[in-house]
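Novice: sequence and predicted structure, then a few things I'm wondering about:
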Amino acid sequence: MTSSDLPPVRDIPFTDAEGAEHTLADFDGPVLVVNVASKCGLAPQYEQLEELQRTYGDRGFAVVGFPCNQFMGQEPGSMEQILEYCSTTWGVTFPVNDKLKVNGPNAHPLYKALKKTKDGRGKAGRVAWNFEKFLVGRDGSVTRFRPQQKPDDPEIVAAIEASLA
């Protein structure tokens, strides 16, 4: 499947941590898709992501995490280890799905579609690092935020609130 053959981003299937297939359309509202890694220096963003989930979840918003081991091997564990780390270290309640690749020829189709989106500086393409964020609206629109931009950044919060309006 080439990137031009991809279905709408909300309809691209992915696998959850238990092996069941889902799409972003399974969520009622906007979704913040994040490639996560437990051993990354940006891992404290889990706490802010969870806060977004708790703040906006009752309005249909969801954070959806995808572990990825492509950046300096910073997500080497099994799914059981990853889920345990997320829940005990950061209190994560949002869905953390099966590991996937975000870059390269074996990138997951969801990320092949998301990477077409330009960031605030007009740059599309490869995911730069762990904790890159993509806000996918109910209508399938995508807004991209780079890894260093924290989940509680006013620009991200404003985008989430606008997507809920």
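Specialist: Nice, I can see it.
Novice: switch to C-alpha atoms for all contacts and neighbour counts from now on
Specialist: OK.
Novice: which strands and helices sit next to whatever helix or strand Gly65 lives in?
Specialist: Using DSSP states H and E, Gly65 maps to strand 62-67. Where contact means 3 or more CA pairs under 8 Å, 6 or more residues apart in numbering; DSSP states H and E, strand 62-67 is packed against strand 31-36, helix 45-56.
Novice: mean neighbour count and distance to Glu80 added to those, as JSON lines?
Specialist: Formatted as JSON lines, these follow (neighbours: other CA atoms under 10 Å; distance: least, CA to CA, whole Å):
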{"stretch": "strand 31-36", "mean neighbour count": "26", "distance to Glu80": "15"}
{"stretch": "helix 45-56", "mean neighbour count": "19", "distance to Glu80": "17"}
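Novice: then this one, side by side with the first:
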Amino acid sequence: TKWSFVATLLYGNYVDPSIFRYDGRWWMFGETDPKGNDTLRLYYADDLIGPWIEHPESPIIEGDANIARPGGRVLVFDGLIVRYTQDDDPTYGNQVRAFEITELTTLSYEEKEVPENPILKTSGTGWNSDGMHHIDAHQIDENKWIACVDGYKGSFGFGF
């Protein structure tokens, strides 16, 4: 299979966009302040290749690195919509938190933090000793789920 360019969905700088389908529309979250990781915008479209329209309540999050940067694909399951977020305070990829989206229309948006937060966090040892910042959950059977996650260990550096 050969990949080919189809369309530019949005112009600008976006970090960790999360695209999902809900209620007959495409929705996209994108973090737009990569230096602060603290501004989350929301867009919607009737067609995947656009045009994409910024939601009237966007930015959904502004000035909060604890909950703005997407931390995985939005989960839509059995009437529930869950947005995952990287908690980048005090450091990048500190942990992953989840928010239930309780209202999502082209005019309104509401969410509430799930009480089980954080759902992923650093372990202090091993492959995820310094951070956890992404989750992608998949239902593989009627009562069985699997989640792909990532983490990191060590510091970033440059060497020869």
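Specialist: Looks like it came in fine. Since this is a predicted model, take the numbers as computed values, not measurements.
Novice: any idea what the TM-score comes out to?
Specialist: The TM-score (TM-score structural alignment, normalised by the length of structure 2) is 0.29; 92 aligned residues with a CA RMSD of 5.8 Å.
Novice: could I get the helices and strands packed on strand 62-67 of structure 1 as CSV with distance to Thr88 of structure 1?
Specialist: Below are those laid out as CSV (distance: least, CA to CA, whole Å):
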stretch, distance to Thr88 of structure 1
strand 31-36, 16
helix 45-56, 11
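Novice: hang on, Gln83 of structure 2 in a strand?
Specialist: Quick fix: residue 83 of structure 2 reads Arg, not Gln. Yes - counting by DSSP: H, G, I helix; E, B strand; the rest coil, Arg83 of structure 2 is found in a strand.
Novice: looking at it, it is touching Leu75, isn't it?
Specialist: Yes - here Arg83 of structure 2 reaches Leu75: they are 6.7 Å apart, a contact under CA atoms under 8 Å.
Novice: neighbour count winner among those two?
Specialist: Neighbours were counted for Arg83 of structure 2 and for Leu75 using other CA atoms under 10 Å; Arg83 has more, 22 against 18.
Novice: which ones are touching Pro70 of structure 2?
Specialist: Contacts for Pro70 of structure 2 (CA atoms under 8 Å, 6 or more residues apart in numbering) come out as 16-18, 29-31, 83-86.
Novice: apart from its chain neighbours, what residue comes closest to Val76 of structure 2?
Specialist: Nearest non-adjacent residue to Val76 of structure 2, counting by CA to CA, 6 or more residues apart in numbering: Val82, 6.6 Å away.
Novice: OK, contacts around the one you found?
Specialist: Contacts of Val82 of structure 2 (CA under 8 Å, 6+ apart): 74-76, 98-101.
Novice: number of nearby residues for Trp27 of structure 2?
Specialist: Other residues close to Trp27 of structure 2 by other CA under 10 Å number 26.
Novice: what helix or strand is it on?
Specialist: According to DSSP H and E, Trp27 of structure 2 maps onto strand 25-31.
Novice: need the next SSE after that strand, C-terminal direction.
Specialist: Per DSSP H and E, strand 25-31 of structure 2 leads on to strand 39-45 as the next helix or strand towards the C-terminus.
Novice: and that next one with strand 25-31, angle?
Specialist: Angle, strand 39-45 of structure 2 to strand 25-31, by axes from the mean of the first three to the mean of the last three CA atoms, to 10 degrees: 160 degrees.
Novice: who does strand 39-45 of structure 2 touch, helix- and strand-wise?
Specialist: Counting contacts by 3+ CA pairs under 8 Å, 6+ apart, strand 39-45 of structure 2 packs against strand 25-31, strand 53-54, strand 61-62.
Novice: from those strands, which stretch is densest packed?
Specialist: Neighbour counts (mean count of other CA atoms under 10 Å) averaged over each of those peak at strand 25-31, with a mean of 22.
Novice: if I look at Ala158 of structure 1, how far off is Val36 of structure 1?
Specialist: Look at Ala158 of structure 1 and Val36 of structure 1: by CA to CA, to the nearest Å, they are 22 Å apart.
Novice: go on, Leu52 of structure 1?
Specialist: With CA to CA as the criterion, Leu52 of structure 1 and Val36 of structure 1 are 15 Å apart.
Novice: how about Thr15 of structure 1?
Specialist: Thr15 of structure 1 is 15 Å from Val36 of structure 1, by CA to CA.
Novice: next one: Glu47 of structure 1
Specialist: Distance from Glu47 of structure 1 to Val36 of structure 1, by CA to CA: 12 Å.
Novice: what about Glu80 of structure 1, how many neighbours?
Specialist: When neighbours are counted by other CA under 10 Å, Glu80 of structure 1 registers 10.
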